[in-house]
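*Asks:* Need a 3D model of the following:
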Amino acid sequence: MDSTPHRHSSVEAHRSVGEHRSAVRDLLKPLTSSGRTERLPLLDALGRALADDVHAPLDLPPFANSQMDGFAIRSADVPPGGTELRVAAPVPAGAGASILEPGTAVPIMTGAMMPVGADAVVPIERAVPDSFPAPGAEALVRLPATAAGTFIRAAGSDIASGELALSAGTHLGPGQLGLLAGLGMADVEVYSPAKVLLITTGDEVVEPGLPLDPGKIYDANGTLLAASMEQAGLHVTRTGIATDDPQELQALLRDHSQGMDLIVSTGGVSKGAYEVVRQAMEDYDVEFLHVAMQPGGPQGIGTFDGVPFLGFPGNPVSCLVSFEMFLRPVLTSLLGAPAARPAVKARLAEPLTSPEGKHQVRRGTFLADGSVRLEGGPSSHLVHALAHSNALVHVPAGTAALAEGAEVEVWIL
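*Replies:* Predicted structure coming up:
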């Protein structure tokens, strides 16, 4: 058993949403410790987060190049009224540096290296004629006056060598991976994904696909949370459904928690007579408390044999909201992955009421006109309404009612 003196789970503490999120962050802070990283090829790092700052090893672009198909010139060679210049040999993309002779114009392709001595590019459509001559042909082209620096991408104009390219903790999406590839990096150091042991509890709960006897319900929580965690980049191990026997639950945890970074359970955390998780954690450093949130108020937090533990409520919407309000944003803040839920302002399509002392989280559909339609009521069992939602609607503590058209914060799922 955990040698740390346990906190008495019979004492019911109360926390705000922010306070409990901070407690979860403190619990999971070791996930950022050294040795919890790995080096991966860029594409394998998609969705992960940088473990270290990355500084640019070179200028990007590495050389001055043309922004347009056109003619590279010395701006001083063309007077205000324009002039004719002799066409020199072209510079294709990928070719090395050439030298621009005075009084000449060099055909140049987009991205090609600027010739030495050239300080501007005239787009092909501004030239007369507005086409390139055949290679090797003697030709003249009339060009307008063009200021120095026009249509030139300077070396290091995107990022200069030595500058901070991406900070540790940055979530790696396509844009970030594209930058690293552009800097010549083939692989990158990222945080390793957390390994989570997920346990569903309850004698009344049955695995989907099995016969459903009277008084039983199918387990939605296991699939709901496992899918949420996998989508967030966690490695999830499920044990099947635990019975309401505390000793059996303890044995199950001991058998499967070794090597895990976190244990998450659903159910058995309220104040009823048969709350198996509370009973199983009686001699461990686990606290059971109430967060001022609807749904998802009852929560458990602590450690089991040194492994961080979070106990979520048993109703499907409650456990999903608990994940979205606590575990997911904490992983984002600590590891940079998963990406934060987009938060937008929306107008309520209908009025609502809320317990004034609680932060209410409603399910809704964010619509194209910037409004949000509530799906179902506030009850924590309405998984059908959850399945038809694409957003979480936040009603902060201290708000008892909101009228139709009131502005609310919405997290896009």
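*Asks:* Every contact and neighbour count from this point should use C-alpha atoms.
*Replies:* Fine.
*Asks:* A76 versus the closest residue to I152 other than its chain neighbours, what's the distance?
*Replies:* Closest residue to I152 apart from its sequence neighbours, by Cα to Cα, 6 or more residues apart in numbering: S66 at 4.9 Å. Distance of S66 to A76, given as Cα to Cα, to the nearest Å: 18 Å.
*Asks:* quick one, which of the two is more surrounded?
*Replies:* A side-by-side neighbour count of S66 and A76, using other Cα atoms under 10 Å, places S66 first with 27 against 16.
*Asks:* which residues of the stretch 301-413 of the chain fall in strands?
*Replies:* Along the stretch 301-413 of the chain, the segments classed as strands by DSSP state E, counting those that start in this stretch run 307-312, 343-348, 352-353, 359-366, 371-374, 391-395, 401-402, 407-412.
*Asks:* List the contacts of the longest one.
*Replies:* When you say that, I think you mean strand 359-366. If you take Cα atoms under 8 Å, 6 or more residues apart in numbering as the criterion, strand 359-366 is touched by 17, 292-295, 321, 346, 354, 372-378, 385-386, 388-398, 410, 412.
*Asks:* same check, this time on the last one
*Replies:* Applying Cα under 8 Å, 6+ apart, the external contacts of strand 407-412 come out as 341-348, 366, 390-395.
*Asks:* Also this sequence, please, to line up against the first:
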Amino acid sequence: MTGKPIDDCFVLDKDRLPHHEAIAILRSRVRPVTRTERVPLGETSGRFLAEAVVAPRPIPAHDNAAVDGYAFAASDYNNEKGASLRIVGEGAAGHPYEGAAPIVGAVRIFTGAVMPTGLDTVAMQEDVYIEERDGTRWAHIPPGLKPGANRRLAGEDTQAAETLIRPGVRLRPQDVASVAATGLGAVWCHAPLKVAVFSTGDEILRPGEPFAEGKVYDANAPMLHGLIAAAGAEAIDCGVLPDTRERVLAALEAASKRFGSIVISGGASQGKEDHVVQSIDRLGKRHLWQIAIKPGRPMSFGQIGDCVVLGLPGNPVAVFVCFVMYVRPVLTRLAGGAWPEPARFPLVAAFSQKKKAGRREFWRARLVRDDGRLLAAKFPRDGSGLISSLREADGLIEVGEEVQDVREGDLVNFIPFSEFGLGNH
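*Replies:* You can find the predicted model right below:
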């Protein structure tokens, strides 16, 4: 590990923290904890970059042709009449024109070929009429071309010594292409963060087990595995913990010595059989518990040694909301990434809804079209156990603490699931 969470204990001075204070606590107390390693470029997509990538030379390195055609000097060309120029040679990508300069005439050139010295403009081949005259080929170039037409300049994409990608970026295929253009065959990245995933509760069955009355299948763990992978970390299934204080304590203590983070769903309240918060308090330090949000109020954040522990509610919708809004950025930062702040898009509400002041709410919503306009339609039911609402939604509507009434036609802040690395419908 290369770092550790900041362990000064946060003293809770409110029953429930507002969203912005919870975010501030999380941001201030997490640092990258993974080692760094040099990774072959073809294996870097999805990894968090650990060192800046700086261009060692201009990209492209030379002026080159953007099309197949004929290169010539703008000084030999009349914009109103065009020009007739003798073809003196040819240049192709990887095989530049080798004739001597200065060049009097035109050079047949292909896309990507280095521009011959002294030539600065290219006419597209389909616009040029070729004539054979006394064993010599002539290019008749039509009028109307601007100087520099169809030419890519050296450094047009990237200048020498320019920083292409900064540390903390999660590399996408297009980022990898940009790195490849510099000539680098490997880059320094953070090793994947390993996250222990627990479910809790005597009522929990794992999918595939026979159904029994009074039991419920564990939807949280499979969902968390997918969410953690989308965040760029690696989920390790650590099973279901029973509602036994000693078992929860022992499991969290053992996992804290093996993993950089623990994500645990259920047992997050203060009921008789809820042991997660008490276990964090006994084994380590708790920095956050009870956020003034809906759904997801009883989320907790703490640490056991250098291991960050994130306790989530038991209801799947609350687990999902807490993960994308709070856990995902924490795991991203622990894994070496920059703190991700999702973009909010103002959309017109296609519904009316009242809410309580003093808490932030996240409503599941779908995108709908009405007379060419894109609107946000709230899922009609708010239950935090309604997994179908997550499946049918395109994103979340975020409603601030001060709002008490949203009316049809108001602007609302919509966060599409794509902001969390998740696909939309």
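*Asks:* Tell me how the two chains score on TM-score.
*Replies:* The TM-score (TM-score structural alignment, normalised by the length of the first structure) is 0.89; 403 aligned residues with a Cα RMSD of 2.7 Å.
*Asks:* For the second structure, just list every one of the helices.
*Replies:* 19-29, 173-180, 220-230, 245-256, 276-283, 316-322, 328-334, 387-392 (DSSP state H).
*Asks:* Which among the ones you listed is found nearest to D8 of the second structure?
*Replies:* helix 19-29 (8.7 Å; Cα to Cα).
*Asks:* ok, of the contacts of strand 359-366 of the first structure, which come out buried?
*Replies:* With burial judged by 16 or more other Cα atoms under 10 Å, the buried subset of the contacts of strand 359-366 of the first structure is 17, 292-295, 321, 346, 354, 372-376, 378, 385-386, 389-393, 395-397, 410, 412.
*Asks:* Select, out of the helices of the second structure, the one closest to S300 of the second structure.
*Replies:* Evaluated with Cα to Cα, those place helix 276-283 nearest to S300 of the second structure, the distance being 7.0 Å.
*Asks:* Tell me which residues of the closest one come out buried.
*Replies:* V276, V277, Q278, S279, I280, L283.
*Asks:* Test my guess that the fifth one contacts Q303.
*Replies:* Meaning I280 of the second structure. Yes - if you go by Cα atoms under 8 Å, I280 of the second structure and Q303 touch, sitting 7.0 Å apart.
*Asks:* any residues in contact with both of those two?
*Replies:* Common contacts of I280 of the second structure and Q303 (Cα under 8 Å, 6+ apart): R286, V309.
*Asks:* From D369 of the first structure, how far off is the residue nearest the centre of the first structure?
*Replies:* Taking Cα atoms, centre = their mean, the centroid of the first structure lies closest to A339, which sits 0.8 Å from it. According to Cα to Cα, A339 of the first structure stands 25 Å off from D369 of the first structure.
*Asks:* Distance to C307 of the second structure added to the helices of the second structure, as CSV?
*Replies:* Shown next, in CSV, are the helices of the second structure (distance: least, Cα to Cα, whole Å):
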stretch, distance to C307 of the second structure
helix 19-29, 12
helix 173-180, 31
helix 220-230, 16
helix 245-256, 5
helix 276-283, 11
helix 316-322, 19
helix 328-334, 10
helix 387-392, 30
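*Asks:* looking at the ones you listed, which is closest to D202 of the second structure?
*Replies:* That would be, of the helices of the second structure and by Cα to Cα, helix 245-256, which comes in at 11.9 Å.
*Asks:* ok, and what's touching the closest one?
*Replies:* 196, 241-242, 262, 273, 275-276, 279, 283, 304-308.
*Asks:* mind running it again at 6 Å?
*Replies:* Helix 245-256 of the second structure is contacted from outside by H275, S279, C307, using Cα atoms under 6 Å, 6 or more residues apart in numbering.
*Asks:* quick one on the thing from earlier: tell me the two of the contacts of strand 407-412 of the first structure that are most distant?
*Replies:* R341 and L348 (19.4 Å).
*Asks:* Quick check: S352 of the second structure vs V403 of the second structure, distance?
*Replies:* 12 Å.
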